[in-house]
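Trainee: with the input below, show me the fold.
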Amino acid sequence: MLTLIFLVKRIINIYIMAFLLRGWMQWMHCDFYNPFSQFIVKITQPMINLTRRVIFILIPLRVISLLLAFILAVIKLPLLMLIEMHTFILDPIYVLIGLLALLKSAGELVFLVVIIRSLLNWVSQKNTPIDVIIYQLSEPIIYSVSRIFPVKYGIDFSAIVIIFILYTLNYLFMDLFSEIWYRL
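Mentor: From the prediction side, this is the model:
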């Protein structure tokens, strides 16, 4: 039972992050001919096509990506409760819990992008396709923090500051929404 809960939770989280990443890449005008961008587009396109068939309005793709990420976040906890307790409860509070799940996934995505960028700075020569996308996604965040904390003695503390802020926010939300935040 725990294995099934773990797998369902991870698959939903991966898709939430993929939709958030697609919206973020469109917002940052990343290169969509990049192989990594094409991968994200291919795994998210079937649900976006289905949503566009249901909603006949011409909504920008980044809004549809965020809408699908939110819908997945809203159905995540009821689905996990159905697997765990064999009961399905529809409650309007799941909309708020979905917002919390979306916020948590967005924080995890920013954390992963900053960590990957930091690791790629040590290892890579900035000529792989993922380097370009990670740089385009993380540069506005890194730049805004590095203006406050400039490079000292050749060390860039901006990634450390961003990770510290994300950890602090995670623990703050853990204190405020302890049981729910853990389940998300």
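Trainee: can we go C-alpha only for contacts and neighbour counts from here?
Mentor: Fine.
Trainee: centre of the chain to stretch 133-140, how far?
Mentor: 14 Å (C-alpha atoms, centre = their mean, to the nearest Å).
Trainee: let's see this one next, to set against the first:
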Amino acid sequence: METNLTQPMVLLLRMVVDIAIIFLLLRFFLQAARADFYNPITQSIVRLTNPLLEPLRRVIPPVAGQDAASLLAAVLLALLFLFLAYTITGGVSAFLPLLWLAPMHVLEVMLDMLFWGIIIHAVLSWFPNAQRAPAARMLDQLITPLLRPIRRLLPDLGGIDLSPLALLLLVQMIKLMVLPVLVGLAL
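Mentor: Next comes the predicted model:
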């Protein structure tokens, strides 16, 4: 079904599904980071994801104290997206590769979230008054624990923090070198 509307339909579908996956991943990482759940942004994420996660949590228990239902829901949404996208475009006819590609899609979304989160976190650090905003506090609770080990490894440059740059480099290396290899395993 290759028409002029195929690619825009897949793009629109991907945007909607990726936004839902982002909220599910945020829910997972906020719980993993033990973020402040009194933050209004965090409360909004919880309210948005609860209708999907509450029924799943009855069936899927936490794994190692982490919210497995959020991750599974993200992977299932990615699987649904890939199935619909390949159906619309007439691509892959086998379902089995999609079972591997769905977690890889979630990993790609996760790496994109991390990339933009690091950049926004670094830019917000230039504005001291912005640190009091609920979104900035939430982002700080998610990004700072990832920067801490890198800060211990890097030399002190007198007020210049290169840890966001190092983490951005690591994220891009994973996205450009590791993710394609993992995706290639399914094909």
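Trainee: can you list contacts of stretch 110-127 of the first structure?
Mentor: Stretch 110-127 of the first structure is contacted from outside by 131, 132, 134, 135, 137, 138, 159, 162, 163, 166, using C-alpha atoms under 8 Å, 6 or more residues apart in numbering.
Trainee: run through the residues that contact the aligned partner of residue 27 of the second structure in the first structure.
Mentor: In the first structure, the residue paired with residue 27 of the second structure according to TM-score structural alignment is residue 22. For residue 22 of the first structure, the contact set (C-alpha under 8 Å, 6+ apart) comprises 37, 40, 41, 44, 62, 65.
Trainee: number of residues surrounding residue 101 of the first structure?
Mentor: 26 (other C-alpha atoms under 10 Å).
Trainee: which position in the second structure aligns with it?
Mentor: So, by TM-score structural alignment, residue 101 of the first structure is matched to residue 105.
Trainee: ok so the match of residue 27 of the second structure is a strand residue?
Mentor: No: the assignment for residue 22 of the first structure is helix, going by DSSP: H, G, I helix; E, B strand; the rest coil, so no strand is present there.
Trainee: quickly note the distance from it to residue 83 of the first structure.
Mentor: Between residue 22 of the first structure and residue 83 of the first structure the computed distance is 29 Å (C-alpha to C-alpha, to the nearest Å).
Trainee: with residue 52 of the first structure instead?
Mentor: 30 Å.
Trainee: what of residue 46 of the first structure?
Mentor: 25 Å.
Trainee: who has more neighbours, the two?
Mentor: Neighbour comparison, residue 46 of the first structure and residue 83: the larger count goes to residue 83, with 16 against 11 (by other C-alpha under 10 Å).
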